[in-house]
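*Asks:* sequence unknown, structure follows:
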């Protein structure tokens, strides 16, 4: 089983400079190899392999001698990542690989070599960097190390993510019944409604910090580009964005852990989130809720513990259908939060009724979608939440 943890590190001034060189160099190599691979296929219909890309990497080192200062494994990993991006594009429906920009604020590089760890001094030794202080907030998973990723946030915090494989297979799925299956309906007013009748309030972290965000953004806009005052203003804005993101991840981890621990199976509804984000009146609230991220956490936690996630089709009328008699209320609008079934007279809370129907549809097997393990594994690596400093 592949497991990973993220730890904050505290490099000194010289190590920070070297890390910045690694961030830029791996991005430069990735973009150059992407251009080579795309040009050869577009003009000559030639598809080159990862081995051929590594040969081009040797040529790039001769053309750009400063690449020799960078860890060779980090540059080879950039080539490997590009090849994997094309594999995901052709086989798993991901988008075509795009150039990396330093304005994307995704600063990272990978080191495939092994590391040395001094638990007593809380230090880790990385190739080319030497010993670096690390905050050991939890033990590192034991097993074969796959990759070690060094990253930097927009606020200037450095982290390492260590991915290991302990060789243990994922547990088999535990059997579930009607009593151990729970339906979950996510929404804007209520973050999640459960088929048991429980409701989880939406914390709305972005909305609560919106006025402060606008204030900080105005300060950034008023500063001279390239000035020290603008850099400080951007840093304050980035810190608030990071706080909101951390709050959202922490909340979703707590809720998903509780749901997975208390139930053998969870049924959720497939949502067209991209389509919802096109609705400008609700795009901000939809992004603030973070439904996709929440369901993702449910999925990989379920895989680790042998639980089951069932996803029903997005067109199932879960909100409009009476869970008692099956009557469909065709004229229901978003403003209606409670309604009475004209057929059997049952009073319904819209969200609770939807959660109960999601559970019923999942048990009936109507348009249940299987989990894409390859896409899920890729997303798990992107989803690693920052540790608390």
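*Replies:* Thanks, I have it. Values in this document were obtained by computation on a predicted structure and should not be read as measured data.

*Asks:* switch to C-alpha atoms for all contacts and neighbour counts from now on
*Replies:* Fine.

*Asks:* using the three-state scheme, assign residue 150.
*Replies:* What DSSP: H, G, I helix; E, B strand; the rest coil gives for residue 150 is strand.

*Asks:* for it, which non-adjacent residue is closest in space?
*Replies:* Nearest residue to residue 150, sequence neighbours excluded (Cα to Cα, 6 or more residues apart in numbering): residue 160, at 4.5 Å.

*Asks:* ok, that neighbour - contacts?
*Replies:* Each residue near residue 160 by Cα atoms under 8 Å, 6 or more residues apart in numbering is listed here: 6, 7, 8, 9, 148, 149, 150, 151.

*Asks:* out of these, who's nearest residue 330?
*Replies:* Lowest distance from residue 330 to those (Cα to Cα) belongs to residue 6, with 48.4 Å.

*Asks:* that closest one contacts residue 161, doesn't it?
*Replies:* Yes - the pair residue 6 / residue 161 is scored as a contact, 4.3 Å apart, by Cα atoms under 8 Å.

*Asks:* circling back: could you dump the contacts of residue 160 to a markdown table with distance to residue 89 and neighbour count?
*Replies:* Output for the contacts of residue 160, formatted as a markdown table (distance: Cα to Cα, whole Å; neighbours: other Cα atoms under 10 Å):
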| residue | distance to residue 89 | neighbour count |
| --- | --- | --- |
| 6 | 27 | 23 |
| 7 | 31 | 20 |
| 8 | 32 | 22 |
| 9 | 33 | 21 |
| 148 | 24 | 22 |
| 149 | 23 | 16 |
| 150 | 25 | 23 |
| 151 | 24 | 22 |
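
*Asks:* second structure follows, compare the two:
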């Protein structure tokens, strides 16, 4: 299986300059190739592959000598990634590739010739040499590629892609099943009655972020003081992102360790954030990142991750009688079922319905297997898609 380990690296001043050149060269080559490929398609109706653009790199080095300061395989990998981005676009898996900016996160990929020397150093090819690092995990397997990235707050990271040589574990039906209802008041409500409060990370740092952003707005654009203020804002935003990610990692690990089958809803977050009253709260809670963590952690453990259709009325069915309920306002958090005459917690009732619906679809043999995904469109017909690379 392929696994990725993200570690912090600490380049020296010389290595910082070298990495900056790598970022700039690969970014320029990406933008240049994207412009050429787009213009070619507009004029001829035929696109250019990443391999074709790769063969043009030697001619570009003659025309732009500063490209020679970048490790050659980083340049080649940049255009190959662009070619794959176009493949993903034409197959409907992604949007049209965008031009890269120097004002956001920067990255460069080393496809080979990188060695983890120890838990405190990584050896890169070219002028980088040995770079100080904090490798917090034992690297077992073959190192495939390494992606070096720089965040807007100035911190450097290296993402190590490792092939451990192990086969994906087979899924089993033995173990408990759990349904998860995601919300805003409580971040996650499970079918066993557990509730995990929403930490509201942005609200805790909002005052500090507001103060830093106000100072940034008063600085003259392009000045050194403006750049210093921008870094301070980026550090606060990076802190918010890290604490949110830490919360998602710990909670997803806890849920995966305790359960064999995990069922969640397929939420249309992009549509939900169009509600301007809830957009900030929905963006802060990070449902998409949490579900992604649940999915890949379940895959590594040989467990089952299912998503039921977003149009399944989990909040409008009684979990005991499965009979429909009248529509309730969001302020109603508990209700007495008119069918069974019992009081139900709205969120726990929805989580139980999510679990039961996921198990029903899985047991019905409708093409859904471990790590499958169930999407119920408006017509009500169930469409099932499997995650890439999964074999039953």
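*Replies:* Arrived safely, thanks for sending. Bear in mind the structure is a predicted one, so any value in this text is a computation, not a measurement.

*Asks:* what does the TM-score come to for these two?
*Replies:* Superposed pair, TM-score by TM-score structural alignment, normalised by the length of the first structure: 0.92. Supporting alignment: 371 aligned residues with a Cα RMSD of 1.7 Å.

*Asks:* just to revisit the earlier point, mind listing the shared neighbours of residue 6 and residue 161 of the first structure?
*Replies:* Residues within reach of residue 6 of the first structure and of residue 161 at once, by Cα under 8 Å, 6+ apart: there are none.

*Asks:* just the strands in the stretch 201-350 of the second structure please.
*Replies:* With DSSP state E, counting those that start in this stretch as the criterion, the stretch 201-350 of the second structure has strands at 261-265, 304-308, 334-336, 343-345.

*Asks:* off-centre distance for the third one?
*Replies:* In terms of Cα atoms, centre = their mean, to the nearest Å, the centre of strand 334-336 of the second structure is set 36 Å apart from its chain centre.

*Asks:* what's it packed up against?
*Replies:* Helices and strands touching strand 334-336 of the second structure, by 3 or more Cα pairs under 8 Å, 6 or more residues apart in numbering; DSSP states H and E, are strand 343-345.

*Asks:* one step back: how close does the aligned residue in the second structure for the residue nearest to residue 150 of the first structure sit to residue 311 of the second structure?
*Replies:* For residue 160 of the first structure, the aligned position in the second structure is residue 158, judged by TM-score structural alignment. Between residue 158 of the second structure and residue 311 of the second structure the computed distance is 40 Å (Cα to Cα, to the nearest Å).

*Asks:* closest to residue 137 of the second structure out of the strands of the stretch 201-350 of the second structure?
*Replies:* Among these, the nearest to residue 137 of the second structure by Cα to Cα is strand 304-308 (25.9 Å).

*Asks:* so how far is that closest one off the chain centroid?
*Replies:* Here strand 304-308 of the second structure is found 17 Å from its chain centre; the criterion is Cα atoms, centre = their mean.

*Asks:* same check on stretch 247-261 of the first structure?
*Replies:* Centre-to-centre, stretch 247-261 of the first structure and its host chain are 14 Å apart (Cα atoms, centre = their mean).

*Asks:* pull out the buried residues from that stretch.
*Replies:* Of all the residues in stretch 247-261 of the first structure, those buried under the rule 16 or more other Cα atoms under 10 Å are 247, 248, 249, 252, 253, 255, 256, 259, 260.

*Asks:* ranges for the helices of the stretch 201-350 of the first structure?
*Replies:* Along the stretch 201-350 of the first structure, counting by DSSP state H, counting those that start in this stretch, helices occupy 205-208, 210-222, 228-262, 273-277, 283-289, 291-305, 350-364.

*Asks:* mean per-residue distance, the second one versus the second structure.
*Replies:* So the one you mean is helix 210-222 of the first structure. Its aligned residues in the second structure lie a mean 1.0 Å from helix 210-222 of the first structure after superposition (mean Cα distance after the TM-score superposition for the first structure).

*Asks:* read off where that helix ends up in the second structure.
*Replies:* Helix 210-222 of the first structure corresponds to residues 206-218 in the second structure, going by TM-score structural alignment.

*Asks:* tell me who's in contact with the residue nearest the centre of the second structure.
*Replies:* Closest residue to the average C-alpha location of the second structure: residue 289 at 5.4 Å, with Cα atoms, centre = their mean. Residue 289 of the second structure makes contact with 245, 248, according to Cα under 8 Å, 6+ apart.

*Asks:* in the first structure, what residue corresponds to it?
*Replies:* Match for residue 289 of the second structure (TM-score structural alignment): residue 293.

*Asks:* what do you get for residue 353 of the second structure?
*Replies:* By TM-score structural alignment, residue 353 of the second structure lines up with residue 357.

*Asks:* one more: residue 269 of the second structure?
*Replies:* Residue 269 of the second structure maps onto residue 273 in the first structure when the alignment is built from TM-score structural alignment.

*Asks:* tell me how many other residues crowd that match.
*Replies:* Look at residue 273 of the first structure: counted by other Cα atoms under 10 Å, it has 14 neighbours.
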